[in-house]
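Novice: Need a 3D model of the following:
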Amino acid sequence: MTLDSGGGSSFVVPRNFRLLEELERGEKGVGDGTVSYGMDDGDDIYMRSWTGTIIGPHNYVHEGRIYQLKLFYNKGYPEKPPSVQFHSRINITCVNHETGVVEPKKFGVLANWQREYFVEENGDRKLMVEENG
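Specialist: Just a heads-up that it's a prediction; the model follows:
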């Protein structure tokens, strides 16, 4: 996220501030409530490893199913997308069927990641919507 200071100059929100915003959104369940996520270890000052839950969207083949996944926010986030790995079996073409890893090149949102994206709006849940929509 880039903010304009009003005088024409802008600055980039630091990675940890951005992750704190993501954490707040994930814990509060911003959106329609079908996506939630949070940190695996509250003592991890780098906020790298997270767990998420997705409830399959209405009117899609995955409707009502609950999927567990892991998110890993490396040092390049938010310029680079988080890594995503499903722990629940899911049958969509962008997910490696043996490892559960989402292959970014096969999933448009991750392949075309932009710094302004948030996980729940532009990532995980849309895996199912994009794949089956």
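Novice: drop to CA atoms for contacts and neighbour counts, all remaining ones
Specialist: Will do.
Novice: Next, the buried residues of stretch 66-81.
Specialist: 67-73, 77-78, 80-81 (16 or more other Cα atoms under 10 Å).
Novice: Stretch 12-27 too?
Specialist: Applying 16+ other Cα under 10 Å to stretch 12-27 flags 15-16, 18-19, 22-23, 25-26 as buried.
Novice: Spit out the contact partners of the residue nearest to the spatial centre of the chain.
Specialist: For the chain, Val119 is the residue whose C-alpha lies nearest the centre (Cα atoms, centre = their mean; 2.9 Å). Applying Cα atoms under 8 Å, 6 or more residues apart in numbering to Val119 gives the contacts Glu22.
Novice: want to put them side by side, so please do this one too:
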Amino acid sequence: MAKIPRNFRLLEELEKGEKGIGDGSCSYGLEDGDDMLMSNWNGTIIGPGHTVHENRIYSLKIHCGEEYPERPPTIQFISRVNLPFVSQTDGKVEASKLPVLAHWNRNNSIETVLVEIRKEMASFNNRKLPQPPEGSTF
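Specialist: As a prediction, the model looks like this:
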């Protein structure tokens, strides 16, 4: 089966991101509409209900390198969050600690990553973790 070129793949993701994902709890789009390489993206996750994240909006930066989708994007939280896979120094998601990034395959997408991060927020181990004050950033 032929592999879809990087830019076609990212165009598909952009179109999907602009339409909104599922229930609207995650969204993403290009940081700069003139970015011809479609490398830098912004993402948003609305914290899952019945957790310490409820009613919080988390902003993230997403970078799709030249080898995307063969290699996972890099993800960095702008909003401060306390999760075991997020560096408390700079907000970078440590790929080796987040299964969707650690076991990446080219069928995954920016959407997959955001949805999985949100699921992790709602997981038993993370749903009650103390969080930094709302609105604080890295």
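Novice: Is Ser27 of structure 2 within a helix or a strand, and which one?
Specialist: Secondary structure from DSSP states H and E places Ser27 of structure 2 in strand 26-30.
Novice: Who are the packing partners of that strand?
Specialist: Applying 3 or more Cα pairs under 8 Å, 6 or more residues apart in numbering; DSSP states H and E, one finds that strand 26-30 of structure 2 contacts helix 6-19, strand 40-46, helix 110-122.
Novice: Kindly reformat those as JSON lines containing distance to Lys97 of structure 2.
Specialist: Listed next are those as JSON lines, based on distance: least, Cα to Cα, whole Å:
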{"stretch": "helix 6-19", "distance to Lys97 of structure 2": "24"}
{"stretch": "strand 40-46", "distance to Lys97 of structure 2": "19"}
{"stretch": "helix 110-122", "distance to Lys97 of structure 2": "11"}
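Novice: Now which residue in structure 2 aligns to Val13 of structure 1?
Specialist: By TM-score structural alignment, Val13 of structure 1 lines up with Ile4 in structure 2.
Novice: Looking at the alignment, what corresponds to His103 of structure 2 in structure 1?
Specialist: Mapped onto structure 1 by TM-score structural alignment, His103 of structure 2 lines up with Asn112.
Novice: Number of residues surrounding that match?
Specialist: 11 (other Cα atoms under 10 Å).
Novice: Same question for the one 10 residues further on.
Specialist: Residues lying near Asn122 of structure 1 (other Cα under 10 Å) number 16.
Novice: and what of Pro82 of structure 1?
Specialist: Number of residues near Pro82 of structure 1 (other Cα under 10 Å) recorded here: 23.
Novice: which ones are touching the closest residue to it other than its chain neighbours?
Specialist: Excluding the flanking residues, the one nearest Pro82 of structure 1 by Cα to Cα, 6 or more residues apart in numbering is Tyr73, at 4.7 Å. By Cα under 8 Å, 6+ apart, the contact list for Tyr73 of structure 1 reads 47-50, 81-83.
Novice: Next: Phe72 of structure 1.
Specialist: 48-50, 82-84.
Novice: from the residues you listed, which is closest to Gly33 of structure 1?
Specialist: Nearest to Gly33 of structure 1 out of the contacts of Phe72 of structure 1 is Trp50 (Cα to Cα; 17.5 Å).
Novice: quick revisit: can you put the contacts of Tyr73 of structure 1 in a markdown table and add distance to His97 of structure 1?
Specialist: Putting the contacts of Tyr73 of structure 1 into a markdown table (distance: Cα to Cα, whole Å) gives the following:
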| residue | distance to His97 of structure 1 |
| --- | --- |
| Met47 | 27 |
| Arg48 | 24 |
| Ser49 | 22 |
| Trp50 | 21 |
| Pro81 | 21 |
| Pro82 | 19 |
| Ser83 | 16 |
